[in-house]
Every structure is written in structure tokens, then in C-alpha cells.
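>>> quick one: sequence plus predicted model below, questions after.
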Amino acid sequence: MNLSKPLEGISVLDLTRVLAGPFCTMLLCDMGANVVKVERPEGGDDSRSFSPFVGDDSAYFMSINRGKKSITLNLKTVEGKKLLERLIERFDVLVENFRPGVFERLGFSAQRLREINPRLIYTCSSGFGHSGPMSHRTAYDLIIQGLSGMMSITGPDENSPTKVGSSIADIFCGTFACIGILAALHSRNLTGKGQKVDVAMLDSMVSVLENAIA
């Protein structure tokens, strides 16, 4: 097989929205993976309504969902869940960024995903990860920039903590999730087994503070 991109032949089921998750799957798509984005029937990904617009389309949405195919599924219905199970059987990677616990309550725990597809790379990105005392807290990029200490080393002086111009916590979380997926795919080539990749925005942000963390 003559592959022009390194991830051609890899199929990714993208259940993410807004930024951290979609940024991860965008990177995979850019490397040749076939990415199918699953959106809710009413309105789809929240970022479809974010400005600026080109005609009727959000430039924000298009910039981080380029190259992906898109379908809608209502995961609150039995039919929608059955369709998702059939998709999971056929895909290499599943990426979601629901709040921890939501995907499990829908019937898709890590254990259940392994039963459906033992080779699946299940990847979740969230503010604080799927374990620990803060795991169920809501997180946004601004909150993570503040908690991690990034804002304390950004700005004109030490008394003026400042947000980094781009949503850097989301972006680094998506980047580290992508790296985790690539490592898990390599591991699967050796073992034949999938695994769970759990990436937190806070962990990602602290890891790039360089010597400031000291």
C-alpha cells in the first residue's frame, strides 16, 4: 500500500466540540486519518455559532474541523446509542471531551468500549482529567490559565496577570491528546490491544511552564 500521509487507513470517531477535542482530531486529520465528527442533531457543535462568519458558516468552526466528515446522532435515544456502538466496532480511535462521567452515564464506560472493540484507542480530554478530587469540575481555558500559573508569568509586570492571547490551555491539551493517541497506536501495533488515553487541560498547561514551575 502506497500511503501519502502517515495516518492514512486510520479511522477516528470524533465526539468532541469547541476546541481541545476538535484541535486534537484536526491534527490527526491533517496527518491523513479519516475523521468522522459526531454532532448533536440540534445545532451541532457549539462553535458553529461562533463568529467571524464567511457567508453562513463559522470561520472558527471551519478552521479546526477542516477535512472532517460530519454526521448527527442523538445519544439520548436507544437508536442513537445502537448506531454509535456499530460505529465503534469499525473505528480505530474514539475521542470525546464530555465532562467526566457523562459518557459513562450514556452507557459507554471504558470497560464497555473495550467489550465493543478491544483494539479501540479511547481518548478523553477534560479540564482536570478523569480521576482526582477536581475531576468533575467545569473548566474553561481562562480558568486553567489562571490555576496553572500561566497568567502569573504573562503580562507587563508581576502585579498584572494576563491571559495568553490564544486559548493555549485548550490547544496544548489537544496537542498532548494527539501525542497520546499516536503512542497508543504504536503500542497497539505491538500488542494488538487498545487503551484509554486521559488528558487534562491543567496537566497540559503546567507541563509547559518551563522553569517557572520551579
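Noted; the coordinates are in hand. These numbers come from a predicted model, not from an experiment.

>>> going by C-alpha atoms from here, please, whenever you check contacts or count neighbours.
Will do.

>>> how close does the closest residue to residue 34 other than its chain neighbours sit to residue 90?
Of all residues not flanking residue 34 in the chain, residue 11 sits nearest, at 4.7 Å (C-alpha to C-alpha, 6 or more residues apart in numbering). Going from residue 11 to residue 90 by C-alpha to C-alpha, to the nearest Å gives 8 Å.

>>> okay, those two: which has more neighbours?
residue 11 (19 against 15; other C-alpha atoms under 10 Å).

>>> wait, what's in contact with the more buried one?
33, 34, 35, 36, 91, 92, 93 (C-alpha atoms under 8 Å, 6 or more residues apart in numbering).

>>> just send the residues you listed back as CSV, with distance to residue 176 too.
As requested, the contacts of residue 11 are exported to CSV (distance: C-alpha to C-alpha, whole Å):
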residue, distance to residue 176
33, 17
34, 20
35, 18
36, 20
91, 21
92, 18
93, 15
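
>>> residues in contact with the closest residue to residue 144 other than its chain neighbours?
The shortest distance from residue 144 to any non-neighbouring residue, by C-alpha to C-alpha, 6+ apart, is to residue 202 (5.7 Å). By C-alpha under 8 Å, 6+ apart, the residues touching residue 202 are 127, 128, 144, 147, 148, 169.

>>> could I get the residues you listed in TSV, plus columns for distance to residue 4, secondary structure and neighbour count?
Shown next, in TSV, are the contacts of residue 202 (distance: C-alpha to C-alpha, whole Å; DSSP: H, G, I helix; E, B strand; the rest coil; neighbours: other C-alpha atoms under 10 Å):
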residue	distance to residue 4	secondary structure	neighbour count
127	35	coil	28
128	37	coil	24
144	38	helix	25
147	42	helix	14
148	39	helix	20
169	31	helix	29
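
>>> one more structure, for comparison:
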Amino acid sequence: MEDNKPLTGIRVLDFSRVFAGPLCTQQMADLGAEIIKIEHPERGDDTRSMRPPEIGDEATFFLAANRNKQSLALDFTKPAGADIVHALAAKCDVLVENFRKSVMLRRGLNYEAVQDRHPQLIYCSVSAYGRSSPLADLPGYDPILQAEAGLMSFSGEPGQDPLRHPLSIIDIYTSLYATQAIMGAILSRQRTGRGQFIDLALYDVALSVLTDIGSGYLNTGTEPVQRGNSRGSSVPNGLFHTKTGPVYIAVGNPGLWKKFAEGVLERPELVTDPPFNTREGRIGNRDALNALISESFAQESRDYWIEKIRRAGVPGGSVRTVAEALNAPETSARGMVAKMPHATIGDLRLVASPIKYSGTPVVNPIAPPLLGEHTDAVLTDLLDMSEGQIAKLRDTGVIR
């Protein structure tokens, strides 16, 4: 274990599966925490079977959220498995789970059942609707929460069906809030000596993602409308086609409008002459302004316009494919693709942590584990089990 990391010395018992929970514990692992990932002995994390895409026998979905972890294949529904959970909890700082409310309750592993036995434990429960919600025991996946929190209602082109974001953005945001909440609880425990319960709901997170849209409705009653790639509060802001591919620009204030009109379009009169000389004029004449820009951009290549946009200091960029983005020189310069050896794949490449510390860098990435890869090591190193005890647990199906 690297001893100069922000979370060195923090041990996490990770029951989470799929995405939000595993992304949270992966972020903690990147910062130096020791993650013991509890997986079902036969099927493991659900995402191990979510394919295609896959490489060898490994689903890339699973690979995306599980680096720097140890896999303990354990059936905690069996009494001997539950005993192992308690023994490990006594040696851990944090427990993360994202089951429905009844799952841990039935096993006697809910927070109320463990808090007295393990008062140091920070227990983070990630669920669809929250443990105190009237919908507490309902399942929920990311797109359902996007739909129910109103996010889809203003996504997509005007007059078309609402659209979900293709990425699991609520899971991703939830993982960030979960990591933040756990960090806060760790700091609090330094003062109080006690852990606490963290109740984190994807639904609550989805509502928080509304940010300025939510504030607009709550204070003015204004419902947002579908605008496709444009934005209601600033123009021009959107996608424009060039001879060789689309670009996206975001001209968010009068200073940027001046730079764009003069330095990119080479039309200084647009800064001084109505109707485009004021923000209100640009918003009120959105279609005419967008048509003017589209006509200009169609005359030259994407590279031509990107060079002018950057030289003028205007926010803008190419609308890239994933391949273009991951192979871009600035991606390489920032070290954002990490390569690591994997037991069955060989060289594995993953998107790296974006965190860049000056004094306590993130850990060198280790490939996501095979199912049960660390079962024996965890039981031996942390619980001092003998080979005979481990063999008996394996024979009775408690571990793999």
C-alpha cells in the first residue's frame, strides 16, 4: 500500500454493485483507501455480465468502476458469511451498500443493527429514493431517476420526445456526493470518535442536478423548454456545422460576444448595430443570428474555425467522437488514459482519475480484480484464518 495518499489507512467494506456505489469506492481507492469488494460467489457484481462491449471474458462496464479494489467472493446470506462481515466491519472505517432497504435489514446488517457493535463505522447507504422515502424499497436505475426528476422534460429537440442523457449521469453525480459525504464523515469522526449513517438517494441527487433550472422554477414558476443544443440565457450557444465537421461554441457574455464577432466572424458591426448589439437582442433574434453564423461556418473547415475561435479567446471546440477525444494530444499530455496489466486481458487501458495533487498523488492504478481474486488473502491477512478454515468455508459455499 502506498503510504503518502490522502486516504491511506482508511479501509472500506464495499457491498455496492453496478455503478453509483462502485464509482464512489473507486474514487476512494484512487485516493489510497483499501477497498474490500464483497461479491456474490457465483455471479459477482451485476456489471460483470453487462456486455457487450467486452474484452476477453471481462465486461468493460465492470472494468470502468472497479480498479484498485480487492474482490472477496462471499455469501453473506449464510450465517458464517454474516459472521465474516461483522469480523471485517470491526476492522473497517466505512461500509458502502446500495441494496434495497429490506436486503440488509433481513440479514441483520442494516445500520441500526450494527451501530452499537461497530460504533466507529461510517455506513453509507445509496438507494433509489432514500431510506426515509415512502418509496424506500423500490428499485430504480439511472434513467428512471432522470425521468422522475424532470431532467428529461427539457432535453432533446423542440417538439420531440424527451430524452435521457445517454451516460448514467445520476449514478455519476451520486458517486461524487457519496465520496464527498464519506470524506465529511471521516473528518467528523476525528472530532467525535464515532461513525454515522449516510442516507444518499439517487432521486435527491437528480433533483440537485437541476441547479439553475430548479431555482428558476421555484422562484418564478418558469418551466424549462426543449432547446436542443442551444441555451435559453445566452446566444450564440450551440452546435454549428463546418465543411468538415461540427463545432460547439458558448458565447456567454458581452465581452465574449465582442471577441467572437470581431475575431472569429470578422463582423465588428454586429457588436454595435441592432439587433445583435445587446444580450436581449441576440436572445430575441436567436434564429436569425444562428442562421448568420451557420452560413459563415459552412464556408470553411472545422480546423480553420477552431484555430480562429481559440486565437480569439472564445470558448469553443470540435464535436469529437469518443475515439478522437481519447486519442487527442491534450488527453495524453494530462495522463488521462492509464495502462495497467490485467490477469486475463494483458494490457488494459482505462480512463484515469482526473485528480492531480501536488503532494499526495493518486495511486498507480491496479486492474479491476477477478471474481474472488483476493478471498484467501483478505481472510488470512485481516481475520487470521487458517487454510483449513478457508477450505471449510469454500466447501460449504460461503466463499469462492
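It's in. This is a predicted model, so every value here is computed, not measured.

>>> can you pull the TM-score for these?
The TM-score (TM-score structural alignment, normalised by the length of structure 1) is 0.96; 213 aligned residues with a C-alpha RMSD of 1.3 Å.

>>> hmm, which of the contacts of residue 11 of structure 1 are common to structure 2?
Using both residues aligned by TM-score structural alignment, their matches' C-alpha atoms under 8 Å, structure 2 keeps these contacts from the contacts of residue 11 of structure 1: 33, 34, 35, 36, 91, 92, 93.

>>> sorry, back to before: element containing the residue nearest to residue 144 of structure 1, please.
According to DSSP states H and E, residue 202 of structure 1 maps onto helix 201-207.

>>> residue range for that helix in structure 2?
Residues 202-208 of structure 2 are matched to helix 201-207 of structure 1 when aligned by TM-score structural alignment.

>>> list the buried residues in the matching stretch.
202, 203, 204, 205, 206, 207 (16 or more other C-alpha atoms under 10 Å).

>>> if I read this right, the fifth one contacts residue 145, doesn't it?
Spelled out, that is residue 206 of structure 2. Yes: at 6.5 Å, residue 206 of structure 2 and residue 145 qualify as touching, with contact defined as C-alpha atoms under 8 Å.

>>> can you pull the residues that touch both of the two?
Shared contacts of residue 206 of structure 2 and residue 145 (C-alpha under 8 Å, 6+ apart): residue 170.

>>> need the strands for structure 1, in chain order.
Under the criterion DSSP state E, strands of structure 1 are mapped to 11-15, 34-39, 53-54, 57-58, 69-72, 93-96, 121-126, 196-200.

>>> dump the ones you listed into JSON lines; add distance to residue 138 of structure 1 as well.
JSON lines is the format used below for these (distance: least, C-alpha to C-alpha, whole Å):
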{"stretch": "strand 11-15", "distance to residue 138 of structure 1": "18"}
{"stretch": "strand 34-39", "distance to residue 138 of structure 1": "21"}
{"stretch": "strand 53-54", "distance to residue 138 of structure 1": "28"}
{"stretch": "strand 57-58", "distance to residue 138 of structure 1": "25"}
{"stretch": "strand 69-72", "distance to residue 138 of structure 1": "25"}
{"stretch": "strand 93-96", "distance to residue 138 of structure 1": "15"}
{"stretch": "strand 121-126", "distance to residue 138 of structure 1": "9"}
{"stretch": "strand 196-200", "distance to residue 138 of structure 1": "12"}
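
>>> closest to residue 185 of structure 1 out of these?
Using C-alpha to C-alpha as the measure, strand 121-126 is the one of these that comes nearest residue 185 of structure 1, at 7.3 Å.

>>> against structure 2, what's the mean shift for the closest one, could you check?
Strand 121-126 of structure 1 differs from its equivalent in structure 2 by a mean of 0.4 Å after superposition (mean C-alpha distance after the TM-score superposition for structure 1).

>>> output the contacting helices and strands for that strand.
Other elements packing on strand 121-126 of structure 1 under the criterion 3 or more C-alpha pairs under 8 Å, 6 or more residues apart in numbering; DSSP states H and E are strand 93-96, helix 168-191, strand 196-200.

>>> residue 64 of structure 1: which of the ones you listed is closest?
helix 168-191 (10.7 Å).

>>> which elements pack onto the closest one?
With contacts taken as 3+ C-alpha pairs under 8 Å, 6+ apart, helix 168-191 of structure 1 sits against helix 20-30, strand 121-126, helix 141-148, strand 196-200, helix 201-207.

>>> now those in TSV, with distance to residue 158 of structure 1?
Output for those, formatted as TSV (distance: least, C-alpha to C-alpha, whole Å):
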stretch	distance to residue 158 of structure 1
helix 20-30	28
strand 121-126	29
helix 141-148	14
strand 196-200	27
helix 201-207	18
